[in-house]
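S.K.: Any chance you could fold what I've pasted below:
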Amino acid sequence: MATDDQQLEIPPFFVCPISLDIMKDPVTVPTGITYERDFIEKWVFAQKNQTCPVTKLPLSVNVDLTPNHTLRRLIQSWCSINVSRGVERFPTPKPLASKSQISKLLHDHNSKSADEQIKCLKKLKSIAAISDANKRCIETAGGAEFAASLITLEDSSELVVEDEYVGASDEALSMLHLLQLSDPFLKSLATNEFITALTRIMRDGCYDSRVYAVMILKSITEVANTTQMAGLKPEFFTEIVQLLKDEVTPKATRAGLHVLINVSPVGRSRVKAVEAGAVRVLIDMLLDSSEKRVCEMVLTVLDQLCQCAEGRAEVLCHGAGVAIVSKKILRVSKVGSERASRVLHSLAKYSGSPAVLHEMMEAGVVAKLCLVLQVDSGARTKERAREILKMHAITWKNSKCLPLALLSSYPRS
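M.R.: The predicted model follows:
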């Protein structure tokens, strides 16, 4: 926005106080500060911050963003005056949706055919795409609830009569994903009925719907309480594990891992995940993947599953389980090393039979743990390695499999 020989001076009150870009759609929050709409919407709705970036005063989840028409007109006028200096005049922003507009749209299509409902959902999606404020408006006006009802409807007896609801369900699923739902609404979706519907979609749905289903499940499990997660059915874990096995998309894989991380702190959920074959699939993922974030997440889930006897038994039953977990130490990240060391600690502490200890020696686990003590591997990883080595020093310290170069690092008991 400047000529080659002269820097164009922008009036400071035309600039968003945080992003430092010239504002095109200025809005004022209840604290009195004016921001660019895109910035403050992302700050509040997408990033879920609840304070004003400048004043640090609290903002509600459904904060009112009041258009600052006077400032916008001043900026547009200034742009027009400086057109010769390379400044482009931006158009007037599209008007935002109103709650009454959304309510009327829902009322007009709620009892219509599935084709009409799909048209309604597509119209809602186009409105939602304009701004985050529109997404919040659609949710508060009942649009998200309408979409959720179509998803659960597919599991009802009405599906036998009208197969076209299947198409409406797919469209509803994509709209829910687009809306970036608020935490309170996500908590309301953590019901047996809705999660069962998403489980079925992960099993029978089309390519895109399977991805949307697991992404929504990720969001639900992030905010749901322990009681809501304790009653998850075995089929839920079966389909999450199958989705990981199918490698639908990298995004779906990460979402599926997030779901397992979110639900595995519940003891019964760990056992159900293990029974669904999660451990074998996770170890196979470690063998095949070198992506840092995926490996960290896989090791996090394995650490949680090894908190139960069934999980530890499955790791030991996999021919490469102990070896690949050990191999990831010092090769992924400090987080990955810490998670892997926790898995080995669980195996050594609770499943340290003579056969297991021999396998850990043969697989190079003991040598790797000695190496951890010699390098910068993180304080927690180093301390856990020391604990494991001390735990079975009588068995390991004088083993011929331990390289002499590492023997000096073996901790004294």
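
S.K.: rest of the way, CA atoms for contacts and neighbours
M.R.: OK.

S.K.: Could you count how many residues lie near Gly32?
M.R.: 11 (other C-alpha atoms under 10 Å).

S.K.: wait, is it part of a strand?
M.R.: No. Looking at Gly32 with DSSP: H, G, I helix; E, B strand; the rest coil, it is coil, so not inside a strand.

S.K.: And it, how far from Gly267?
M.R.: When C-alpha to C-alpha, to the nearest Å is applied, the distance between Gly32 and Gly267 equals 48 Å.

S.K.: please give me the structure for this one as well, since I'd like to look at both together:
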Amino acid sequence: MEEVEVPSYFVCPITLDVMRDPVTLPTGITYDRHAIHRWLRLAASCPLTKLPVAPDCEPTPNHTLSRLIRSWCALHRPDDAVDHTTQSAPADRAHLATLVSWLADIKNKPRSSQEALAALRELRDVAVEGERGRELVAALPGAPDALLQVFVASATCAPENAAAALDVVSSLRLPERFLARAIERDGAALVGALVYTLHEHSGSGSDAASRARAAVLLADVTACMAPSRAASLPEQVFVETVRLLRGDDTMGASASMATKAALRVLAGATAHGRNRVKAAEAGAVAALVDLLLLVNRDRRRAWCELALCALNRLCGCAEGRAALVAHGAGVAAVGAWVAGTSMAASAKAVRVLRSIARHAATGAVVQEMAATGAVGKLCVVAASAREEGRQWCDERTRERARETLRLHARAWLSSPCLHPTLQALYPC
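M.R.: Okay, the predicted model is just below:
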């Protein structure tokens, strides 16, 4: 059969494929429902006209165009006709919108805990069906805000409801603008609810999945915070983050979604000075060093880069530096990444050692840096520009390595731990 050209007005401007469920925006442009819902989650504007569109806009179904597409497919693409006649059910969407509206009003009109749980589970069942279900729930007017409000309100008094709301929120993969709006509304309450969830699910027999979801959402929330808010996170955030890094019987191995989220929280939050002291006092330095010792370099390189980023920032305060040199393997764990396979990790490791050498270098620490091989690695990095094909770092990192080596050159050049070959590489 000769291929028939598809009419241009049957094609979605986003997917460039025949529309399955055509809907029209207030701008007058028609798109496939699934594609435009996904677009509006990321950008509140019409893709073609660039005119603004409300985030909670519900496009109008284009029934006439839908019938034309079905007729055309039945004539020219009979094998594909069934697929193109599959429509999302307006009644289902209306029912889900009613559930969202009902949940959004739960603070003003207290509802039965069981009724709220049933509504949340119904939304969750749709969201976990697949990408189309997630897009449907995310596109419901006010759904993300309502779910976050229910989670905050239920965290301390109705843990089942909070877990169900958190489950739906996690499945929706909320974009930054939704989280930023929630933070602006009541960021302290949201962080408090997440910390409470992490604490409550930290014991044996707890819900590991809920804890992991809370950790990921906490990482997303702290990443979206304005600097003024992020700089004043409560101490309990760091206590629970360190507990995640250390793991427990409930969470299983350290290679978990929660561990990565904890690293993201520490790496981001410690950019602010006040948080560094809180994290150091919570035991973050020791937990990060232990993670560096346990995590396989090749499989979890990105995790080590995050850990080294957090250690670098923690060494910006006296408490962080003291905790690192007090750890029996702190210098060795960091030094192992000075001349490794990752340029980012190498750069962070050099900066950590520079902080230690400059601000916390007792005689014992200076000897430890030589004995553990950290000084030798710094020599290799400092001279790496002379070696072809060995690009461990950039020029700034090489200069930091040279600067660090010059700080205690007399002690390290005379150290029996430094091989003669490395002494030859020592910067003058």
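
S.K.: So after superposing, what's the score?
M.R.: Laid over one another, the chains give 0.83 as their TM-score (TM-score structural alignment, normalised by the length of the first structure), with 395 aligned residues with a C-alpha RMSD of 3.2 Å.

S.K.: Leu357 of the first structure touches Ala348, doesn't it?
M.R.: Yes. In this structure, Leu357 of the first structure is within contact of Ala348 by C-alpha atoms under 8 Å, at 7.3 Å.

S.K.: Now the residue mapped onto Leu282 of the first structure from the second structure: which helix or strand?
M.R.: Matched by TM-score structural alignment, Leu282 of the first structure corresponds to Leu288 in the second structure. Using DSSP states H and E, Leu288 of the second structure maps to helix 284-294.

S.K.: mind listing what's buried in that helix?
M.R.: Within helix 284-294 of the second structure, the residues that count as buried by 16 or more other C-alpha atoms under 10 Å are Ala284, Val285, Ala286, Ala287, Leu288, Val289, Asp290, Leu291, Leu292, Leu293.

S.K.: what range in the first structure does the helix or strand just after that helix sit on?
M.R.: Where DSSP H and E defines the elements, the next helix or strand beyond helix 284-294 of the second structure is helix 301-314. Residues 292-305 of the first structure are matched to helix 301-314 of the second structure when aligned by TM-score structural alignment.

S.K.: which residues sit against the matching stretch?
M.R.: 254, 257-258, 260-261, 264-265, 270-271, 273-274, 279, 282-283, 285-286, 289, 311-312, 325, 332-333, 335-336, 339-340, 342-343 (C-alpha atoms under 8 Å, 6 or more residues apart in numbering).

S.K.: and the end-to-end length of stretch 57-69 of the second structure?
M.R.: Length of stretch 57-69 of the second structure, first residue to last, C-alpha to C-alpha: 24 Å.

S.K.: Strands of the first structure, start to end?
M.R.: Using DSSP state E, the strands of the first structure run over 26-28, 34-36, 66-67.

S.K.: Helices of the stretch 101-250 of the second structure, start to end?
M.R.: 113-127, 131-138, 143-154, 159-172, 176-200, 208-224, 227-230, 235-246 (DSSP state H, counting those that start in this stretch).

S.K.: how about these, which one is nearest Glu403 of the second structure?
M.R.: Glu403 of the second structure lies closest, by C-alpha to C-alpha, to one member of these: helix 227-230, at 31.4 Å.

S.K.: Please report how far the most far-flung residue of the second structure relative to its centre lies from Val11 of the second structure.
M.R.: Among the C-alpha atoms of the second structure, the one most distant from their mean position (C-alpha atoms, centre = their mean) is that of Met1, at 50.2 Å. According to C-alpha to C-alpha, Met1 of the second structure and Val11 of the second structure sit 21 Å apart.

S.K.: Next: Arg300 of the second structure.
M.R.: Applying C-alpha to C-alpha, the value for Arg300 of the second structure to Val11 of the second structure is 43 Å.

S.K.: So which of those two has more stuff around it?
M.R.: Val11 (19 against 13).

S.K.: Does the more buried one touch Asp21 like I think?
M.R.: No. Contact criterion C-alpha under 8 Å: Val11 of the second structure and Asp21 do not qualify, at 11.0 Å.

S.K.: what's the most buried one of the strands of the first structure?
M.R.: Most buried of the strands of the first structure, by mean neighbour count (mean count of other C-alpha atoms under 10 Å): strand 34-36, with a mean of 26.

S.K.: Average offset of that strand relative to the second structure?
M.R.: Its aligned residues in the second structure lie a mean 4.1 Å from strand 34-36 of the first structure after superposition (mean C-alpha distance after the TM-score superposition for the first structure).

S.K.: Now check the first structure for the residue matching Leu407 of the second structure.
M.R.: In the first structure, Leu407 of the second structure lines up with Met391, judged by TM-score structural alignment.

S.K.: next one: stretch 284-298 of the first structure to chain centre, how far?
M.R.: The chain centre lies 16 Å from the centre of stretch 284-298 of the first structure; the measure is C-alpha atoms, centre = their mean, to the nearest Å.

S.K.: An error on my part: the question was meant for stretch 235-246 of the first structure.
M.R.: Here stretch 235-246 of the first structure is found 17 Å from its chain centre; the criterion is C-alpha atoms, centre = their mean.

S.K.: Report the buried residues of that stretch.
M.R.: Those would be Glu235, Phe236, Phe237, Thr238, Glu239, Ile240, Val241, Gln242, Leu243, Leu244, Lys245, for stretch 235-246 of the first structure by 16+ other C-alpha under 10 Å.

S.K.: isn't Ala230 of the second structure right up against Thr222?
M.R.: Yes. Between Ala230 of the second structure and Thr222 there is a contact under C-alpha under 8 Å: 6.4 Å.

S.K.: Before I go, just wanted to say thanks for your time.
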